[in-house]
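J.: build the 3D model from these lines:
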Amino acid sequence: MFENLSEKLERSFKLLKGEGKITEINVAETLKEVRKALLDADVNYKIAKNFTDEVKKLALGANVLNAVKPGQMMIKIVHDELAKLMGGTMTDIDLKGTPSVILVAGLQGSGKTTFSGKLANHLKSKKGRQPLLVACDVYRPAAVEQLKVLGASIGVPVFFEEGSTDPIAIAKAAVAHAKSKGYNVVIVDTAGRLAVDEAMMKEVTKIKDAIKPQEILFVVDSMTGQDAVNTAKEFNDRLDFSGVVLTKLDGDTRGGAALSIRSIVDKPIKFVSAGEKMESLDVFHPERMADRILGMGDIVSLVERAQEQFDTEEARKLHKKIAKNQFNFNDFLSQISQIKKMGNLKDLAGMIPGMNKMLKNVDIDDDAFKSIEAIIYSMTPAERENPELLNGSRRKRIASGSGTTIPEVNKLLKQFEETRKMMKMMTGGGKNIARMMGNMPRQ
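T.: From the prediction side, this is the model:
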């Protein structure tokens, strides 16, 4: 996410390295590079110019302490202005109303239907709501079927009318159905087109007038850059939507949409989405996104995702097993499963400060655990429970059953054993850690 922009901004700050103070000359040189980085990221020229003008004013007016290096001061100013450009603070979704009605709009291919499913899952799992998904795309082949599959995967019902070609009537009937059955959130997935056209605008406006939603969320493909911003303006002029959703942030996105859209439509970005997994939806925090753009990671979001997946009681039981050296391959599989639920692995790694640069040309896909899982699933229940049973003949059988090699099996077993020892050492408290440090070879 934003790798190219992050890299170019980092290069621009290097111009201030070694400088004793901020001056008009070195600020101008740095901000020239910052502006170029923003334009290359497909940020609107006027927005990029206004941004760098504001940074320059703040940099030259800042009361810089002697202890603060110019480069660090500039990064702080740019960070704060980036966050401000994207909205400043997080804006939560409005769930007033019984039921709360959310209208989802956007162009075809922007990811509306997938987002509708992710939003339903988010509201169900994190807000304790009972959502109803509504299929109002009566034009795209298999659109209703796609929503039904997504709904089934997260345990959320989907309202549709077989054979109906009237999305306004479907939307009205869905809200009435939700009221009668006790659903407290209605998420209406509308039809899109390959480009903005009058028929689509009239239809979605009529749906809006018919169901009077609390929220109108405009879904935009972040990879389309300035085109996304222009489309957002056209939709906002007609719909006056309440928030923006940026999808496909895991793609080769340059960042222009995220950095420009708030300034153009004056509406907050409420959610960002990456990947196809129903769990991969995040509430948008401008300051955290600014951290990530500047290569500072996003530890807060990483911890929040982990807390959502890791059960406190299970963690307590696991701690006891580790302390008794009883951590086994069943526990290992459980940990892998929870990590995978947290989202795209490269995206997770990018939340750790400095990792984006290290992983720039490294491809981490969601199959990264595939061979490890294959090896573990090729073990018998007794072997998973008692790794000590894994002698040479058993390892040979596991390698054959998992489609891997004996060295690969041996490597996993060695890593597992080292991990188990380290985990036990860490749960033993200060004495064990001191003992471990004392046993380390001296330089």
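J.: going forward, measure contacts between C-alpha atoms and count neighbours the same way
T.: Noted.
J.: tell me how far His79 lies from Asn4.
T.: To Asn4, His79 is 17 Å away according to CA to CA, to the nearest Å.
J.: next, the second sequence, to be compared with the first:
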Amino acid sequence: MYNYKTGADYAKEQDRKDDLSHYRNQFHIPKDKHGNALIYMTGNSLGLQPKSTKAYINQELEDWANLGVEGHFEAKNPWLQYHEFLNKSMANVVGAKPIEVIVMNTLTANLHFMMVSFYKPTKTRYKILIESDAFPSDKFAVESQLRHHGFDDKDGLVLWKPRKDEALLRYEDLETILENQGDEIALIMIGGINYYTGQYFDLKKITELGYKHGCKVGFDCAHGAGNVELNLHDSGADFAVWCTYKYLNSGPGSLAGCFVHERYAHDKNLNRFTGWWSHNKQTRFNMRNEFDVLPGAEGWQLSNPPILSMAAIKASLDMFNEVGIKKLSEKSKKLTGYFEFLLKQLGEDTIQIITPRNPKERGCQLSIQVKNADKNLHNKLTEAGVISDWREPDVIRCAPVPFYNSFEDVYNLVEKLKSITDNI
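T.: As a prediction, this is how the structure comes out:
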């Protein structure tokens, strides 16, 4: 697809040609003790801080100081409807309609709230299907839901596993599971991009397979939101959840996002947990009215949200709105493809990439295994000024994020990796 070349000059040339390269200067890049920029490759764990974030938060601090409670109505960005300022931009990022998206709570909390509505077990259909190596929090959450409903959390958990000596999951195996157990499975809940391998699943295909067998389908898109074009509406999934502190650069522990397909937007009978922020806005402050649920994803809110966290999300989403997920995805494919190209120059007898080779089946993360290496390799990379992510037993995850990583970053990373592996 791209005619990649070796050498530092090629990397510098690509950065000069890159229309998005100036966005790197709009982020705080961590530095070492000598003031040199580190090679930061862990946006898949915690995204970097936009330089605009402080001003966005300070605006709300000033309005709070000057207005007190009146800030709900008179702040520059009135707090009462602050979440509404995020809906359209977030919907654009995840490929949804504004009515389908809400920013609220945190990721695993949202997953539980979604299972309240979409996990409806019966005596014969009660099982939940997940990846065998799902992110631990997802596994813990679905196991607790099984126990909550009175089922055994081992018997009720169906695992979609890779084949022997393989790292990636195959759709044929998912089809086989559903053919054999589909009438016992109430919910399919898959990570949109697997945190470990970086495999990006075909959300629409999985949803169609699930619906063919009468299952509800949801996705944890923590590693997909802000990374790939998720197209959640077109996938047909019942729900999706994601965090905002990875590729969405909103800060540690920030609020999460939630998608509920519009076919449920006006279903007032759907089981859910409720609170006053899911109540009709026109009568929300008339404390003695009966509950009147809001349409769309807003109807899953419980409490008024933390404005300071939302301000950080707004700072990031305004940048996404400016660029668009499509352009970011295009650069991501080129940047990650270049990373893959350089790693191959080290020799596949030394480096194995477990992430899919097909750019349509991954985001910007590459998960790599180095022959005869252990965590000492990761430690040496860190000492060499590379911030990457180690996952047991033997995988280093690196994510060149298109917003702030450069081709030169990728080149320098691989050069440092080569220097270290040559001495193993």
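J.: got a TM-score for the pair?
T.: TM-score for the superposed chains, counting by TM-score structural alignment, normalised by the length of structure 2: 0.30, backed by 205 aligned residues with a CA RMSD of 6.6 Å.
J.: which one's more surrounded, His79 and Asn4 of structure 1?
T.: His79 (22 against 19; other CA atoms under 10 Å).
J.: part of a helix, is that one?
T.: Yes: with DSSP: H, G, I helix; E, B strand; the rest coil as the criterion, His79 of structure 1 is assigned to a helix.
J.: confirm for me that it is in contact with Arg292.
T.: No: judged on CA atoms under 8 Å, His79 of structure 1 makes no contact with Arg292 at a distance of 9.8 Å.
J.: what's the longest helix along structure 1 packed up against?
T.: Scanning structure 1 for the longest helix, with DSSP state H as the assignment, gives helix 406-427. Packing contacts for helix 406-427 of structure 1, counted by 3 or more CA pairs under 8 Å, 6 or more residues apart in numbering; DSSP states H and E, involve helix 312-323, helix 392-402, helix 430-438.
J.: please work out which of those helices is packed deepest.
T.: Most buried of those by mean neighbour count (mean count of other CA atoms under 10 Å) is helix 392-402; its value is a mean of 16.
J.: wait, a helix at Val186 of structure 1?
T.: No: with three-state DSSP as the criterion, Val186 of structure 1 is strand rather than part of a helix.
J.: next one: it relative to Lys270 of structure 1, how far apart?
T.: 18 Å.
J.: so between these two, which is more surrounded?
T.: Val186 (27 against 22).
J.: ok, now which ones touch that one?
T.: For Val186 of structure 1, the contacting residues are Pro99, Ser100, Val101, Ile102, Pro131, Leu132, Leu133, Val134, Ala174, Val175, Ala178, by CA atoms under 8 Å, 6 or more residues apart in numbering.
J.: surely the last one is in contact with Leu132?
T.: Yes: in terms of CA under 8 Å, Ala178 of structure 1 counts as a neighbour of Leu132; the distance is 7.0 Å.
J.: more neighbours, those two?
T.: Set side by side, Ala178 of structure 1 and Leu132 show more neighbours around Leu132, with 27 against 22, by other CA under 10 Å.
J.: that one sits in which helix or strand?
T.: Element membership for Leu132 of structure 1 (DSSP states H and E) is strand 131-136.
J.: what's the following helix or strand after that strand?
T.: helix 143-154.
J.: Asn66 of structure 2: neighbour count?
T.: Using other CA under 10 Å, the number of residues around Asn66 of structure 2 comes to 12.
J.: all helices of the stretch 101-250 of structure 2, in order?
T.: Ranges of helices in the stretch 101-250 of structure 2, per DSSP state H, counting those that start in this stretch, are 107-118, 136-148, 171-181, 203-212, 232-235.
J.: and Glu234 of structure 1, what element?
T.: helix 226-239.
J.: report the separation between the nearest residue to Trp64 of structure 2 once chain neighbours are set aside and Glu330 of structure 2.
T.: Excluding the flanking residues, the one nearest Trp64 of structure 2 by CA to CA, 6 or more residues apart in numbering is Gly71, at 6.1 Å. The gap separating Gly71 of structure 2 from Glu330 of structure 2 is 40 Å, by CA to CA.
J.: biggest helix in structure 2, by residue count?
T.: helix 325-345.
J.: if we can go back for a sec, in TSV, list the contacts of Val186 of structure 1 along with distance to Lys148 of structure 1.
T.: As requested, the contacts of Val186 of structure 1 are exported to TSV (distance: CA to CA, whole Å):
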residue	distance to Lys148 of structure 1
Pro99	21
Ser100	21
Val101	19
Ile102	18
Pro131	14
Leu132	11
Leu133	9
Val134	9
Ala174	15
Val175	18
Ala178	17
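J.: between those, which is closest to Asn50 of structure 1?
T.: Taking CA to CA as the measure, Asn50 of structure 1 sits nearest to Ile102 out of these, at 34.0 Å.
J.: ok, how many other residues are close to the closest one?
T.: Counted with other CA under 10 Å, Ile102 of structure 1 comes out at 25.
J.: same deal with Met426 of structure 1?
T.: For Met426 of structure 1, the neighbour count with other CA under 10 Å is 16.
J.: helices and strands around the host helix or strand of Glu304 of structure 1, which ones?
T.: Here Glu304 of structure 1 sits within helix 299-309, counting by DSSP H and E. With contacts taken as 3+ CA pairs under 8 Å, 6+ apart, helix 299-309 of structure 1 sits against helix 329-341.
J.: report how many residues lie close to Leu333 of structure 1.
T.: 17.
J.: C-terminal to the helix or strand Asp63 of structure 2 falls within, what's the next element?
T.: Using DSSP H and E, Asp63 of structure 2 maps to helix 53-67. Downstream of helix 53-67 of structure 2, the first helix or strand assigned by DSSP H and E is helix 71-74.
J.: and that next one, which residues are buried?
T.: Gly71, His72 (16 or more other CA atoms under 10 Å).
J.: which strands and helices sit next to that helix?
T.: helix 53-67.
J.: next, the buried residues of the helix it packs on.
T.: Neighbour counts over helix 53-67 of structure 2 (16+ other CA under 10 Å) mark Thr53, Tyr56, Ile57, Gln59, Glu60, Asp63, Trp64 as buried.
J.: from Ser235 of structure 2, how far off is the second one?
T.: In other words, Tyr56 of structure 2. Plainly put, Tyr56 of structure 2 is 33 Å away from Ser235 of structure 2 if you go by CA to CA.
J.: same question for the fifth one.
T.: The span separating Glu60 of structure 2 from Ser235 of structure 2 equals 36 Å under the rule CA to CA.
J.: go on, the third one?
T.: With the distance defined as CA to CA, Ile57 of structure 2 ends up 35 Å from Ser235 of structure 2.
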